[in-house]
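Chemist: have a look at this prediction, sequence included:
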Amino acid sequence: MNNEYNPDLVTLISDEGEEIEFEILDIIENDEGKFYVLYPYYADPADAVNDPGEYYIFEVQEIDGEEELAEIEDDEKLDRIAAIFEEEYNKELFDEDE
């Protein structure tokens, strides 16, 4: 039996042109749009030790027929999407413990 974990990854390019790899924690689709919840990915777990543990939420925008991820400018919308993610995450975490 193979118990190896293979995360879903996406690479984003920063404003400075740096490629940053993220693990996709969740994709949320609702009446406000489609959102990706991402967490920095570290190939070497030792590199994650100093990570502050913050996740990021990006909104999907269609540009020239292709999906692109963009920062959410509306703080209230960001808070609503974060609340949805955290509620689902906590529910999954609780269900695993039962």
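Modeler: Yep, it's here.
Chemist: going by C-alpha atoms from here, please, whenever you check contacts or count neighbours.
Modeler: Will do.
Chemist: and residue 16, that's in a helix?
Modeler: No - under DSSP: H, G, I helix; E, B strand; the rest coil, residue 16 sits outside any helix and is assigned coil.
Chemist: put this next to the previous one:
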Amino acid sequence: MDNNYKPDLITLIDEDNVEHNFEILDTIENEKGVFYALYPIYDNAKDSVDDSGEYYIMEVIEEDGEEQLAEVQDEALLDELSAIFEKRFEELFDDVEEENEEKK
């Protein structure tokens, strides 16, 4: 097990000025834009246990000359990105399983 792992974290502020912490799971950068797969991080352990396990796909947009993250509105694009992220997560999970088997 790699004890040096440090997740990439980001804090987003919603329209009600409430901060939400996320781990950046993966990034896609292509001709359609820059997209992040984000998983919520909770301060309360119970909230973590109660979480559905879903991640969020956000896109980088420019507003008033500043980069911001927003939910992907295009359903077809969201489906396409979700499929790419899921495939990457599956490959990563398979790699971790193989590493664990090799250590036995």
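Modeler: Here it is on my side, so go on. Please read these numbers as outputs of a predicted model, since none were measured by experiment.
Chemist: in the longest strand along structure 1, what counts as buried?
Modeler: Of all the segments of type strand in structure 1, defined by DSSP state E, the longest one is strand 19-30. For strand 19-30 of structure 1, a neighbour-count test (16 or more other Cα atoms under 10 Å) marks 21-26, 28 as buried.
Chemist: what's in contact with that strand?
Modeler: With Cα atoms under 8 Å, 6 or more residues apart in numbering as the test, strand 19-30 of structure 1 has contacts from 7-14, 34-42, 81, 85.
Chemist: among the residues you listed, the buried ones, what's the PyMOL command?
Modeler: Selection of buried members from these for PyMOL, criterion 16+ other Cα under 10 Å:
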select buried, resi 35+36+37+38+39+40+41+81+85
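Chemist: dump the buried residues of strand 19-30 of structure 1 into JSON lines; add distance to residue 95 of structure 1 as well.
Modeler: Converted to JSON lines, those look like this (distance: Cα to Cα, whole Å):
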{"residue": "21", "distance to residue 95 of structure 1": "29"}
{"residue": "22", "distance to residue 95 of structure 1": "25"}
{"residue": "23", "distance to residue 95 of structure 1": "22"}
{"residue": "24", "distance to residue 95 of structure 1": "20"}
{"residue": "25", "distance to residue 95 of structure 1": "17"}
{"residue": "26", "distance to residue 95 of structure 1": "17"}
{"residue": "28", "distance to residue 95 of structure 1": "19"}
